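Q: Got a predicted model here, sequence first, then my questions.
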Amino acid sequence: MESNIQKGIILKSLGGFYYVDTGSEIIECRARGLFRKQSIKPLVGDRCRIRITEEDSTMGYIEEIFERSNEIIRPPVANVEQAIIVFSVKKPNPNFKLLDKFLIQAELNNIQAVICINKIDLDEREANRIKELYEKAGYSVILTSKMMQESLDGLKEILKGKISVFAGPSGVGKSTMVNIIEEGLDLKTGEISRKLNRGKHTTRHAEIFRLSFGGWVVDTAGFSNLNLEGVDRYNLKEYFIEFKEYNDCRFTSCNHYKEPDCGVKEAVENGEISRERYDSYVELYKELISGGRK
């Protein structure tokens, strides 16, 4: 029986099936058993080689997973180039420690992070304050609102030509934004729980969508917590990128916590490093000391 070998990218994983875009069509595939033996699980975003038999041209088998440039644990996605980390200025209010955790995860995976502060129509002054805070730290920040089309046009420019993942807590408007910038996707969106002031999880699996204006976007479930895999209290400082300019400390192993004559703490007192960012660092440092149980 003859077979047809093609290359593609996994768009979606659902119920043990993988949906692979070959460029001309989407093929429903099963993964070969050897992947289980090798403890390899195909991920959304994986570039792969598939085999399609002439007997059933609608079904394929994933034969090979090509080497990944990166892999995100939460959500389980491979080969992401850019993370759009979305928080709303209000409803729900931003959790800066959680935002910093997402930024650390992007640093860990060598993924470019873009902070998106959404719903700015609710409090434009506070949105600009947050923007200034994180731009000062060295990050790219964009402000968006579904009420302001020009802000979403700016998001389109950032997404063009790249595989991007949207990350952030539930209820901040990730799916709503994608629905607006790519008409016809009709991603599910959730209402904010008034009682808990946090969003309901509406996206049940990771999935990649091709954007008509160029690039790919991954729609994923929202999060309310995020562990710091791969980070300990001794290297946490490496992931607060603005600290690197102020490492003139008495001790070369300074953790910028309780040590005397610390360059980072002096920069905080002088207003060169944001007090909010430093306080977030201390909270995360204490969390790592306690074993990440908080």
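A: Structure's in. What do you need?

Q: Every contact and neighbour count from this point should use C-alpha atoms.
A: Fine.

Q: Residue 207 touches residue 221, doesn't it?
A: No. Judged on C-alpha atoms under 8 Å, residue 207 makes no contact with residue 221 at a distance of 10.0 Å.

Q: Overlap in contacts, those two.
A: Contact criterion C-alpha atoms under 8 Å, 6 or more residues apart in numbering; residues shared by residue 207 and residue 221: none found.

Q: out of everything not next to it in sequence, what's closest to residue 182?
A: residue 211 (6.6 Å; C-alpha to C-alpha, 6 or more residues apart in numbering).

Q: so that neighbour makes contact with residue 217?
A: Yes. Using C-alpha under 8 Å, residue 211 makes contact with residue 217 at a distance of 7.0 Å.

Q: out of the two, which sits in the more crowded spot?
A: Taking other C-alpha atoms under 10 Å, residue 211 and residue 217 do not tie; residue 217 has more neighbours (25 against 20).

Q: Buried ones in stretch 21-41, by neighbour count?
A: 21, 22, 26, 27, 28, 29, 30, 31 (16 or more other C-alpha atoms under 10 Å).

Q: what separates it from the chain centre, distance-wise?
A: Distance, stretch centre to chain centre, for stretch 21-41: 24 Å (C-alpha atoms, centre = their mean, to the nearest Å).

Q: Give me the distance between the two termini of that stretch.
A: 18 Å (C-alpha to C-alpha, to the nearest Å).

Q: Comparison target, given below:
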Amino acid sequence: MTELAEGTVISLIAGYYDVETSAGLVRTRARGVFRKTKEKPQVGDRVKIKLDDQGLAYLVEIMPRKNRIGRPAVANVDHVLLVISAVEPDFSLQLLDRFLTFFAWQGVDVAIYLSKSDLVQVDRLAEIKDQLAYYQKIGYPVYLSRDVLAEELPGAIGQERIWTLAGQSGAGKSTLLNFIKADANQATGAISTSLNRGRHTTRRVELFKLGAGFLADTPGFSAIDLTPIKLNELCGYFAEFKRLAGGCKFRGCQHLKEPKCAVKEALEAGEIAQSRYDDYLAMRTEISEGRIPEYLK
């Protein structure tokens, strides 16, 4: 057998793996060795493929992953475009903080896009924009216009880098993808008004070529599980806390009741949003109890 190429898995369909290589797209099957090792190639995996004597391509090796995010999963994610809706489902700082904490724990950068801003009342939209300005101040890129996003995103995705859309179901991820990349043809769905959440319209993960890299659409997250995070490491996943921690009197300060805590001083001075700190405390409780609160499920 002759080695064909290395490439990136861009989709999984009925046991077949479509792999983007420098020579083009190749449809492959996975070798039985993966069943023995209990490995399963994922969208986003860098892989090696070989061609047999009959001209059939087989996926034979998965290269080491940097991460694996979501269910169904995307591997080797470099950046998340987090879609948060202004309404239907309603904008939630608590949910935003959960997503940002989760992805910080995964070591993935995040940009924020506010969807459905045209459907919310003017005064409420102004309030949401003020709240998002805080996140921009602490280092998260925030997009309020999908036109600006569509113009800038292809250039932001570097060579072979993988961005993925993320956000709650019904926030408008597939609609955004269809706008950014018209040939994606992703299905879109209505919102369940009784549950104030969307029905899952994305059934599987697929990478779409955008710029020099890829953009993935994934099913929405119904809940973010933060309980695997170590309690004493949680504060390090809050960007503004991490930057200030060096000014705390005690090394490993948890920013609770410790004296001369730089984070608490910044909170009292209004430099840290009270909602962020409150969400930090709520997450500490969740992690210490080892369960997701019922109202978030």
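A: It's in. Remember, it's a predicted structure, so these values are computed and weren't measured experimentally.

Q: Post the TM-score for the overlay when you can.
A: For these two chains in superposition, a TM-score of 0.88 is obtained (TM-score structural alignment, normalised by the length of structure 1); 287 aligned residues with a C-alpha RMSD of 2.2 Å.

Q: So which of the buried residues of stretch 21-41 of structure 1 is the closest to residue 115 of structure 1?
A: residue 21 (29.1 Å; C-alpha to C-alpha).

Q: For residue 175 of structure 1, see how far away that closest one is.
A: Taken as C-alpha to C-alpha, the span from residue 21 of structure 1 to residue 175 of structure 1 is 22 Å.

Q: next one: residue 158 of structure 1
A: Per C-alpha to C-alpha, residue 158 of structure 1 is found 17 Å from residue 175 of structure 1.

Q: Of the two, which one has the most company?
A: Applying other C-alpha under 10 Å to residue 158 of structure 1 and residue 175 shows that residue 175 carries more neighbours, namely 23 against 16.

Q: Surely the more buried one is within a strand?
A: No. Judged by DSSP: H, G, I helix; E, B strand; the rest coil, residue 175 of structure 1 forms no part of a strand; its state is helix.

Q: so who does it touch?
A: Residue 175 of structure 1 touches 187, 188, 189, 219, counting by C-alpha under 8 Å, 6+ apart.

Q: The third one: what secondary structure?
A: The assignment at residue 189 of structure 1 comes out as coil when based on three-state DSSP.

Q: Kindly tell me how buried it is, as a neighbour count.
A: 19.

Q: How far off centre is stretch 230-250 of structure 2?
A: Stretch 230-250 of structure 2 sits 22 Å away from the centroid of its parent chain (C-alpha atoms, centre = their mean).

Q: What of stretch 270-290 of structure 2?
A: Mean C-alpha position of stretch 270-290 of structure 2 versus that of the full chain (C-alpha atoms, centre = their mean) differs by 20 Å.

Q: And that stretch, what's buried?
A: 272, 273, 276, 277, 279, 280, 281, 283, 284, 285, 286, 287.

Q: May I ask you to confirm that residue 263 of structure 2 is in contact with residue 254?
A: No. Using C-alpha under 8 Å as the test, residue 263 of structure 2 is too far from residue 254 to be in contact (9.2 Å).

Q: of these two, who's got more company?
A: Between residue 263 of structure 2 and residue 254, counted using other C-alpha under 10 Å, the more crowded position is residue 263 (25 against 19).

Q: Quickly find the element holding the more buried one.
A: helix 262-268 (DSSP states H and E).

Q: quick one: contacts for the residue lying closest to residue 144 of structure 2 once chain neighbours are set aside?
A: Spatial nearest neighbour of residue 144 of structure 2, excluding adjacent residues (C-alpha to C-alpha, 6+ apart): residue 114 at 5.4 Å. Under the criterion of C-alpha under 8 Å, 6+ apart, the neighbours of residue 114 of structure 2 are 83, 84, 85, 86, 142, 143, 144, 145.

Q: Mind putting those into CSV with secondary structure?
A: Converted to CSV, the contacts of residue 114 of structure 2 look like this (three-state DSSP):
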residue, secondary structure
83, strand
84, strand
85, strand
86, coil
142, strand
143, strand
144, coil
145, coil
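
Q: Can you tell me the SS state at residue 128 of structure 2?
A: helix.

Q: could you point out which element follows the lengthiest strand in structure 1?
A: Of all segments of type strand in structure 1, defined using DSSP state E, the longest is strand 3-14. Sequence order places strand 17-21 as the next helix or strand after strand 3-14 of structure 1, per DSSP H and E.

Q: Show me the contact partners of that following strand.
A: 8, 9, 10, 11, 12, 13, 26, 27, 28, 29, 30, 31.

Q: And that strand against structure 2, how far off on average?
A: Once fitted to structure 2, strand 17-21 of structure 1 is off its aligned match by 1.6 Å on average (mean C-alpha distance after the TM-score superposition for structure 1).

Q: what angle sits between that strand and strand 3-14?
A: 120 degrees (axes from the mean of the first three to the mean of the last three C-alpha atoms, to 10 degrees).

Q: Give the buried residues for strand 17-21 of structure 1.
A: Neighbour-count burial for strand 17-21 of structure 1 [16+ other C-alpha under 10 Å]: 17, 18, 19, 20, 21.

Q: now it, how far from the chain's geometric center?
A: That offset, for strand 17-21 of structure 1, works out to 22 Å (C-alpha atoms, centre = their mean).

Q: Could you do stretch 12-31 of structure 1 as well?
A: Computed by C-alpha atoms, centre = their mean, the chain-centroid distance of stretch 12-31 of structure 1 equals 23 Å.
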